[in-house]
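Participant: Fold the stuff below for me.
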Amino acid sequence: MPIKIADDLPARRTLEAEGVVVMREADAVRQDIRPLRIALLNLMPNKISTETQLARLLGATPLQVELTLVRISDHVSRNTSADHMASFYRPWNDVRDERFDGFIITGAPVETLPFDQVSYWDELRAILDWTQTHVHRSLSICWAAQAALHHFHGVEKHSLERKAFGVFRHHNHLPASPWMRGFSDDFCVPVSRWSEVRRESIPEGRGLQILAESDESGLCLIGDPARAFLHMFNHLEYDTLTLADEYARDGAGQLPAHYFPDDDPAQAPLNHWRSHAHLLFGNWINEIYQTVPFDLGEVGQAPGLAA
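Facilitator: Predicted structure coming up:
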């Protein structure tokens, strides 16, 4: 099934060229079936790349998805044009009275700051609380996952002396989870962060489920049934060359581990995670579809994920 996004969004051309089925807005209106309403709070600097990465995964699932792009209300993006933000993004204050089947919050380049020193921390906390009454299922990525666990459960993040950077093998700890359905016993995930949440920091008795973890880079996926959240500390959504672009951006400093063949940046990296990226997002969308009420007005009234 297709994904419905704005006709002029730059991601549309990329996705159509890749064969992802993208529905025109006029065609979507004529559909009798209710599409899933998914909102993306995009905190990443390169918003267009992030939009494309996540729309690609959402658009590959077998259900019609209507994607709404959301921004922090009072924060001005320094890396994306004002025209793009005005054309395609809605401030959260404008959507806070609406309900969504799914809500995604990306990472942000603020992980070295204490949470309360992030300029939009108060609004993000309000958004996290709002997901409990206006969203059926939520997904947090990288710094947003750390922020959500801190907000809901008081979990602290820890700074790293050396960036966790590369493609690392992860263990599937809970194959029976609906989020891990079909996953291999171990699988590769891109990692790029300067902080971490440690296993020993996860509180007991709150129902938090450690789904996937790496011997080298630590925790990756945590299920939070009581809060209807899936937390991912890493980046299954990354394109093949995203880590290479970050390596070049940082002046060819720290080499991403297990990424370039023979650790040679002159060689093109291979994508070892694409299939599991599609699997995770397909599982997330399927779980939403299987459990969400048809009436959007009932969304958020009974939060909680399947075990």
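Participant: switch to C-alpha atoms for all contacts and neighbour counts from now on
Facilitator: Noted.
Participant: ok, the nearest residue to Lys157 once chain neighbours are set aside - how many residues close by?
Facilitator: Of all residues not flanking Lys157 in the chain, Val197 sits nearest, at 4.9 Å (CA to CA, 6 or more residues apart in numbering). Residues within reach of Val197, counting by other CA atoms under 10 Å, total 21.
Participant: Sequence B follows; please return its structure for comparison with A:
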Amino acid sequence: MPVKIPDNLPAAGILESENIFVMSETRAANQDIRPMKVLILNLMPNKIETETQLLRLLGNTPLQVDVDLLRIHDKESKHTSIDHMNNFYRDFEAIRQKNYDGLIITGAPLGQIEFEDVTYWDHIREIIDWSQRHVTSVLFLCWAAHAALYHLYGLNRKLLESKRSGVFLHRRTNKHFPLLRGFDDEFLAPHSRFAQIDVAALKAHPALQVLTESDEAGAYMVLSTNSRNLFVMGHPEYQKMTLKDEYLRDLAEGLNPDIPQNYFRDNDPDKEPVARWHGHGSLLVSNWLNYYVYQLTPYNLDDMSAIAPWEADVK
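Facilitator: Down below sits the predicted model:
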């Protein structure tokens, strides 16, 4: 949240140059405040676990956030009861005519499947297109980031020889974005995926900006130049045991997975994992919600034209 200061205070220019968000008394007095409306499209198998992870991050902000949960289809889930889905999730048709301040689309266990072979690919494309007209800012995570970069900007991923799993060191490539306020020069973030989009291709695209990257894991945070779409290639929402649970699951299925890198103490899977990314994961979502949703969204959500058009930014 901003620091409210007197009009024309000399410190304002200094603080703004340091990426500290300040607001004059005049602007603060004329602000209209209401709850943020955020939609979550949950594509992960264990819906409840992912809900909890994302809500934990959204709750770490002084903003009031009203959340709707969206499902991609009404088929029975193997890992979540049909009662839970029917009670708490909406179908797309129920929200198609609504506008939202923010949308989060999660990852999905589809890393080795061609996009066009995904059973609900047409539906995913429809929701992505809808989001460009009905949502102020969209946060795409992991698989969803790759899917959206492919659909919106024509950038395809490349499959890796083995799953990239672990916690990797990243650096900021540009310090002057509100999304990176409070970030250290280097920070850790978890990844769990089978594919990667070439960093050079991302940097060469005129509608995209690579904000953070890793020598080992590639691009991590990519922002569209119109600030509407944020692509995060990893999992800032993951909790301490999530990578371990995935690793044990893959072992049980006979997949012979590599040990997640830089994750277990002494890189020994018999020892406890070490969580070293929660602070920056929380900061990422808080900054997105504040600077790219709250600060940009119209007070009246029926007036999306106040922040449009966005379509010129995509292919």
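Participant: quick revisit: mind listing what the residue nearest to Lys157 of the first structure touches?
Facilitator: Gln146, Val155, Glu156, Lys157, His158, Leu219 (CA atoms under 8 Å, 6 or more residues apart in numbering).
Participant: just Asn267 of the second structure next, same as before
Facilitator: Asn267 of the second structure neighbours (CA under 8 Å, 6+ apart): Ile259, Gln261.
Participant: Of the contacts of Val197 of the first structure - the most surrounded one?
Facilitator: Gln146 (24 neighbours).
Participant: I'd assumed that one was in a strand, is it?
Facilitator: No - read with DSSP: H, G, I helix; E, B strand; the rest coil, Gln146 of the first structure is helix and lies in no strand.
Participant: thought it was touching Phe233?
Facilitator: Yes - here Gln146 of the first structure reaches Phe233: they are 7.2 Å apart, a contact under CA atoms under 8 Å.
Participant: hey, what's in contact with both of the two?
Facilitator: In contact with both Gln146 of the first structure and Phe233: Glu196, using CA under 8 Å, 6+ apart.
Participant: Pretty sure Val285 of the second structure sits against Leu57.
Facilitator: Yes - if you go by CA under 8 Å, Val285 of the second structure and Leu57 touch, sitting 6.4 Å apart.
Participant: Next, name the residue at the spatial heart of the first structure.
Facilitator: The centre of the first structure sits closest to Ile141, judged by CA atoms, centre = their mean, with a distance of 4.2 Å.
Participant: Map it across to the second structure for me.
Facilitator: Matched across to the second structure, Ile141 of the first structure falls on Leu141, judged by TM-score structural alignment.
Participant: so who does the aligned residue in the first structure for Asp129 of the second structure touch?
Facilitator: Under the alignment (TM-score structural alignment), Asp129 of the second structure maps onto Asp129 of the first structure. By CA under 8 Å, 6+ apart, Asp129 of the first structure lies in contact with nothing.
Participant: Could you give me the buried positions within the strand or helix carrying Asp129 of the first structure?
Facilitator: Using DSSP states H and E, Asp129 of the first structure sits in helix 121-134. By neighbour count with 16 or more other CA atoms under 10 Å, helix 121-134 of the first structure contains the buried residues Glu123, Leu124, Ile127, Leu128, Thr131, Gln132, Thr133, His134.
Participant: repeat for stretch 27-44 of the second structure
Facilitator: Quick answer for stretch 27-44 of the second structure (16+ other CA under 10 Å): Met36, Lys37, Val38, Leu39, Ile40, Leu41, Asn42, Leu43, Met44.
Participant: End to end on it, go ahead and measure it.
Facilitator: 41 Å (CA to CA, to the nearest Å).
Participant: contacts for it?
Facilitator: 4, 50-51, 63-72, 100-109, 294, 299.
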